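[1] What follows is a predicted protein model with its sequence.
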Amino acid sequence: MSDSLTDLQRFLAASPTPFHAVQEMVERLEKSGFKSLDERDSWDLKASGRYFTLRNGSSIVAWVMPEESDLATSGMRMVGAHTDSPCLKVKPEPDIHRHGYQQLGVEVYGGVLLNPWFDRDLSMAGRVNYRAVDGSRQSALINFEKPVAVIPSLAIHLDREANKSRSINAQTYLPVITGQGEEKASFKQLLKQRLLEQGADDVGDVLDYEIVLYDTQQPSLVGLNEEFLVSARLDNLLSCFMGLQGLLSSDLTQGCLLVCNDHEEVGSMSAAGAQGPMLQQVLERIAPDAEERIRMIQHSMMISADNAHGIHPNFADKHDANHGPLLNAGPVIKINANQRYATNSETSAAFRDMAEQVDVPVQAFVVRSDMGCGSTIGPITASELGVKTIDIGVPQFAMHSIREMAGTRDIMDLTKVLTKFFNEKAV
């Protein structure tokens, strides 16, 4: 097992929320000499400078200024991914007390495959905003780490049709059990207690929070020859990690940029999402002159990295017969005639050429003509910036499940192509 796969497993385990994922990325960037910039401050960008900036603590843009070349003529090599994953999110007033059980109400975030959430050892993590003892407002990341909740299935004896037709009512079936007690518990008090345990000794009152549930099972290498990585949140922390690895493995002499946005799973329409102005505003500060910026964008290319649907051997009829990507057979170019993906022949050809140069096979995915097609940040970014874009990703199984599966060879291969892309002299 390579050191990179070991590091990937650590990254996934340490990133139960977008906030934690961005924190992990920041640590890796800082170790490689990248400097943090606050959007509220004035920026003084230097040639060869390495920088990153955050928004909402859940989206990040990291970039490298070129050594000598003019950005207006050399462009930026851009890779985009997203930090969020479908999950269950704790409601604002979540406390439920029924039949002596303490429960929390949850709402569904994104297109969650709900069945696998039952009978799992769940923990909680996220961001807490609180009033400090000195009266100031502060925020902190929180992670309970150990299993603290569960959604038990109803026994088949009480639902004999469960294996045939059980549907899930998100309002009534999903409140998680966190314990037992005679009286209703206070979730905010629980958060305060955990913050104190984590060492935040300035907590006065918890004002609000963004807390999600997550599976405590660690990422695993699976298969007789460890061909597969199985983990939560592969969609799309896997692309965030590969994009970051590609950037840090490059020679860091070209104009390069990695953007990882929050809120893709719910449409990207937020201040920190791909449909928001974050990337555009960063580019305006990188190239303040409007004409030079337009020239830069037209010399640039965006690789939108988000996992693809691998052909499932038990459900092969869900794929177009000629477009069923196999795990460990190479990264996938995603194509859609109706622009659900931003790929065109020019960007596809560029990606194929780079992959061939580093001896990486490439596959193509087109959804069945009688099925709807999902989308990515690719078309959003392409339309917002006017930059030529391609949608790619590694093939995976169980997309949007609490536990997903991808091929280990594909991870290494796509990282090689992204590294090659960041080193390109011209795009």
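    Yep, it's here. As the structure is a computational prediction, the values presented were derived from the model and not from experiment. Residues are numbered from 1 along each chain as shown.
[2] okay, CA-based contacts and neighbour counts for the rest of this
    Will do.
[3] In contact with the closest residue to residue 292 other than its chain neighbours, which residues?
    Computed as Cα to Cα, 6 or more residues apart in numbering, the closest residue to residue 292 that is not its neighbour in sequence is residue 72, at 5.1 Å. Taking Cα atoms under 8 Å, 6 or more residues apart in numbering as the criterion, residue 72 is in contact with 292-297, 299.
[4] would you turn those into CSV with distance to residue 32, secondary structure and neighbour count?
    Compiled in CSV, the contacts of residue 72 are given as follows (distance: Cα to Cα, whole Å; DSSP: H, G, I helix; E, B strand; the rest coil; neighbours: other Cα atoms under 10 Å):
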residue, distance to residue 32, secondary structure, neighbour count
292, 29, helix, 17
293, 27, helix, 20
294, 30, helix, 18
295, 29, helix, 16
296, 26, helix, 21
297, 26, helix, 23
299, 27, coil, 19
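[5] I'd say residue 206 and residue 191 touch.
    Yes. With contact taken as Cα atoms under 8 Å, residue 206 and residue 191 are classed as touching, separated by 7.5 Å.
[6] one more structure, for comparison:
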Amino acid sequence: MSSAHRFDRGHTDDLMSYLAASPSPYHAVANTAERLEKAGFRRIEETDAWDASTGGKYVTRGGAVIAWYVPEGATPATPFRIVGAHTDSPNLRVKPLPDTGALGWRQVAVEIYGGTLLNTWLDRDLGLSGRVTLRDGTHRLVNVDRPLLRVPQLAIHLDRGVNNDGLKLDKQRHMTPVWGLGEPREGDLIRFVGEETGVDAGEIAGWDLMTHSVEPPAYLGRDRELLAGPRMDNLLSVHAGTAALLAAIGSEGLPSIPVLAAFDHEENGSQSDTGAEGPLLGTVLERSVYARGGTYEDRARAFAGTICLSSDTGHAVHPNYGERHEPGHHPVPNGGPILKVNVNQRYATDGSGRAVFAAACERAGVPWQHFVSNNSMPCGTTIGPITAARHGIATVDIGVACLSMHSARELCGADDPHLLAAALTAFLEG
């Protein structure tokens, strides 16, 4: 498919801005909430009583956001149509006692988060982002978006066999970034963060900080038909889901309640109060039903008719490692979104889900592809099976084909973000 045929520059440009402005899950939630507010959605506190009003609403908790739109005429038993995604990405996260160093170097102690491709974080200019918690319980976002840290690789002169024997990295010994010279001083990093954030370091009671590559997203290739950037797994889906939700609410006579559910902690198992295995989504949907005067019977009917598209990145066929892929299924960039299938339930898709996804793509005029893993290779998983099992909701796993998944910088087709958003919009319109 040529870029001239499908390429929606506006959507992909906007995605690039969103990625650059969202170096942490907390920033992704804040940026998503800002877009929802501009479209007329209103934030609801979980501690408040909810009402039966129609229109757009959303809740945030940490690195998770759930937004939904109740159309006129919705009953307590009206089903939901959900786009599920996650806000977190593998990276290096700051430890509770961050100030460390050795041999005249000041360093920052980090813990490996998720299934990180460690070598992609070497010799890369890194910033620092996340949030700090103040003594009064409020939070402040942190984004030091300039070269601050670096994990230096050992020179080839000191590791002569690296190109033949392979790079071997010890997570504890070799992944500690440097950020200056001299002896480490206790409290130094948090004092610096306080200065950058405009708060007194003495007011900072806790932090959730992480590194990010400061290199911005960019078009790549002779025809600029590829997109390179950080955190596309899985902010690409969060961005597309947000765009789809805002597009869908303009449709007349919505037969269901469109929902965006973007969770945190997918990359380490989803077991948290903001992860897909927690109760957040179920609680929000149930409270919506009950706020509209529903009973448990209405809740059961609404959930029985609900469908979720779990959107996450998947593997494009790799030109240098073709043998690692299933020989009959080779998703390619700009071939449209992928339908993920695994009969062992690492993905939640079944034949009925395939029909739902195919119908949405057909309505949107979007091509789509299949993905299935090579039988000899273990298959990854997503929030899809968790959502299906946790809430009894029919779920379909989809996404965008990419290379370098879990790298500090990933690669996909520049058309595919727009094609995914179009398919998700058609799905939410139902």
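    Done, it's in. Here the structure is a predicted model, which means the values were calculated and not measured.
[7] circling back: which element is the residue nearest to residue 292 of structure 1 on?
    For residue 72 of structure 1, the enclosing helix or strand under DSSP states H and E is helix 71-74.
[8] Give me the distance between the following helix or strand past that helix and the centre of its chain.
    Once helix 71-74 of structure 1 ends, the next helix or strand along the chain (criterion: DSSP H and E) is strand 77-82. A distance of 11 Å separates the C-alpha centroid of strand 77-82 of structure 1 from that of its chain, computed with Cα atoms, centre = their mean, to the nearest Å.
[9] Quick one: the residues in structure 2 that strand 77-82 of structure 1 pairs up with.
    Using TM-score structural alignment, strand 77-82 of structure 1 lines up with residues 81-86 of structure 2.
[10] sorry, back to before: tell me which of the contacts of residue 72 of structure 1 is nearest to residue 100 of structure 1?
    residue 297 (60.2 Å; Cα to Cα).
[11] before we move on, back to that, average offset between the match of strand 77-82 of structure 1 and structure 1?
    In this overlay with structure 1, the average offset of stretch 81-86 of structure 2 from its partner residues is 0.5 Å by mean Cα distance after the TM-score superposition for structure 1.
[12] Can you tell me what sits against that stretch?
    Applying Cα under 8 Å, 6+ apart, the external contacts of stretch 81-86 of structure 2 come out as 64, 234-235, 237-238, 241, 256-266, 306-312, 383-384, 424, 427-428, 430.
[13] Now, those residues that are in strands?
    Secondary structure assignment (DSSP state E) places 64, 257-263, 307-311 from these within strands.
[14] among those residues, who's most crowded?
    The member of those that has the most neighbours, counting by other Cα atoms under 10 Å, is residue 262 with 36 neighbours.
[15] quick one: what's aligned to that one in structure 1?
    Alignment of residue 262 of structure 2 against structure 1 is given by TM-score structural alignment, with residue 260 as its counterpart.
[16] circling back: any residues in contact with both of residue 206 and residue 191 of structure 1?
    Shared contacts of residue 206 of structure 1 and residue 191, counting by Cα under 8 Å, 6+ apart, come down to residue 128.
[17] contacting residues around residue 60 of structure 1?
    Contact criterion Cα under 8 Å, 6+ apart gives 22, 52-54, 259-261 as the residues in contact with residue 60 of structure 1.
[18] what do we get in structure 1 for residue 207 of structure 2?
    Counting by TM-score structural alignment, which is the criterion used here, residue 207 of structure 2 corresponds to residue 209 in structure 1.
[19] typo on my end, residue 363 of structure 2
    Residue pairing (TM-score structural alignment): residue 363 of structure 2 is matched to residue 357 of structure 1.
[20] now do residue 177 of structure 2
    With TM-score structural alignment as the matching criterion, the partner of residue 177 of structure 2 in structure 1 is residue 176.
[21] Residue 154 of structure 2 is in what secondary structure piece?
    Under DSSP H and E, no helix or strand contains residue 154 of structure 2.
[22] so who does it touch?
    Applying Cα under 8 Å, 6+ apart, one finds that residue 154 of structure 2 lies in contact with no residue.
[23] What's the separation between the aligned partner of it in structure 1 and residue 89 of structure 1?
    Taking TM-score structural alignment for the superposition, residue 154 of structure 2 sits opposite residue 154 in structure 1. Between residue 154 of structure 1 and residue 89 of structure 1 the distance is 22 Å, computed by Cα to Cα, to the nearest Å.
[24] swap in residue 219 of structure 1?
    Summarising the geometry, the distance separating residue 219 of structure 1 from residue 89 of structure 1, computed by Cα to Cα, is 21 Å.
[25] can you map out the helices along structure 2?
    Along structure 2, the segments classed as helices by DSSP state H run 3-6, 9-20, 25-38, 162-165, 188-197, 232-248, 280-291, 296-304, 351-364, 383-391, 416-429.
[26] okay if I get these as JSON lines plus distance to residue 373 of structure 2?
    Compiled in JSON lines, the helices of structure 2 are given as follows (distance: least, Cα to Cα, whole Å):
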{"stretch": "helix 3-6", "distance to residue 373 of structure 2": "28"}
{"stretch": "helix 9-20", "distance to residue 373 of structure 2": "28"}
{"stretch": "helix 25-38", "distance to residue 373 of structure 2": "28"}
{"stretch": "helix 162-165", "distance to residue 373 of structure 2": "28"}
{"stretch": "helix 188-197", "distance to residue 373 of structure 2": "43"}
{"stretch": "helix 232-248", "distance to residue 373 of structure 2": "18"}
{"stretch": "helix 280-291", "distance to residue 373 of structure 2": "29"}
{"stretch": "helix 296-304", "distance to residue 373 of structure 2": "30"}
{"stretch": "helix 351-364", "distance to residue 373 of structure 2": "17"}
{"stretch": "helix 383-391", "distance to residue 373 of structure 2": "16"}
{"stretch": "helix 416-429", "distance to residue 373 of structure 2": "21"}
